[in-house]
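>>> no sequence on this one, just coordinates:
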């Protein structure tokens, strides 16, 4: 994600599965949003460690499910 250039258009769906308990998913979300890869209509699925918490200030959590060691969070860019 660190070498991405600005997007020509936002994507419809983005799946993120970073290493658990590193905070990398939250860093990636911030960077993708700032570069225009995530727009108001984009659905984002973020897989993290089940106990991992982090600030998602720019996003609304639509749904969240825990299964074993993983947590899947469905997000949309906050209005």
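Cool, the structure landed. Just so you know, these numbers come straight off a predicted model, no measurement behind them. Numbering: from 1, shown residues only.

>>> going forward, measure contacts and count neighbours with C-alpha atoms only.
Will do.

>>> quickly find the element holding the nearest residue to residue 63 once chain neighbours are set aside.
Counting by CA to CA, 6 or more residues apart in numbering, residue 74 is the residue found nearest to residue 63 once chain neighbours are left out, at 5.2 Å. When elements are defined using DSSP states H and E, residue 74 is found to belong to strand 70-77.

>>> what about versus this one:
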């Protein structure tokens, strides 16, 4: 697994052994960031990734947040219920010498506590929950209610290709793409 674009392009990331964490494939990540970098998702007319605060919820290895930092994001927040996943994301950030622009929070994205006082609300949000558990809508509602999302945040949600999904109230679905057995949804918070 590698960073696929930006200033850290080609740098390797550590991946866990076993099947508890399912990192987004390099190919899917490349397609996703191509869409983000060429899309017009924000009403302020600014770039989708560059200069934005990013939240990588269910962060696993941290690959999505670190990819965003490599492509010019201002800062990244990494949220996961698993201490082992957070330590892996922290180690990958250290490998890239990006820990100064990162915050790591252990917590449940579906029932999050409010962010720390010094954490900025995220304009770009990545959710990659375990497939087949219906966690994405609950996480979107929980993160919004707890103050993790900036107004009109762009939320990129990765779910299993056969997983049902209905956008929760307060979220507008902008796009829906399929990559093999993965489905990637783009939503905007109200």
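Perfect, thanks for sending it. Worth saying up front: this structure is predicted, and the values here are computed from it rather than measured.

>>> show me where the second structure has its strands.
In the second structure, the segments counted as strands under DSSP state E are 53-57, 75-80, 102-106, 122-127, 149-160, 171-179, 182-189.

>>> where in the first structure does the second one align, residue-wise?
If I follow you right, that is strand 75-80 of the second structure. Per TM-score structural alignment, strand 75-80 of the second structure has no counterpart in the first structure.

>>> between that strand and strand 102-106, how big is the angle?
Orientation of strand 75-80 of the second structure against strand 102-106 (axes from the mean of the first three to the mean of the last three CA atoms, to 10 degrees) gives an angle of 20 degrees.

>>> what packs against strand 75-80 of the second structure?
Secondary structure elements in contact with strand 75-80 of the second structure, counted by 3 or more CA pairs under 8 Å, 6 or more residues apart in numbering; DSSP states H and E, are strand 53-57, helix 63-70, helix 83-95, strand 102-106.

>>> and for the third one?
Other helices and strands packing on strand 102-106 of the second structure, by 3+ CA pairs under 8 Å, 6+ apart, are strand 75-80, helix 83-95.

>>> the residue most distant from the middle of the first structure, which is it?
Using CA atoms, centre = their mean, the residue of the first structure lying farthest from its centre is residue 68. It sits 19.8 Å away.

>>> excluding its backbone neighbours, what's nearest the aligned partner of that residue in the second structure?
With TM-score structural alignment as the matching criterion, the partner of residue 68 of the first structure in the second structure is residue 180. Setting aside the residues directly before and after it, residue 180 of the second structure is nearest to residue 161 in space (CA to CA, 6+ apart), at 7.5 Å.

>>> who are the neighbours in contact with the one you found?
Contacts were defined as CA atoms under 8 Å, 6 or more residues apart in numbering; by that measure residue 161 of the second structure touches 178, 180, 181, 182, 183.

>>> what does it align to in the first structure?
Residue 161 of the second structure maps onto residue 50 in the first structure, by TM-score structural alignment.

>>> go on, residue 151 of the second structure?
Under the alignment defined by TM-score structural alignment, residue 151 of the second structure is paired with residue 40 of the first structure.

>>> same question, residue 94 of the second structure
Under the alignment defined by TM-score structural alignment, residue 94 of the second structure corresponds to no residue in the first structure.
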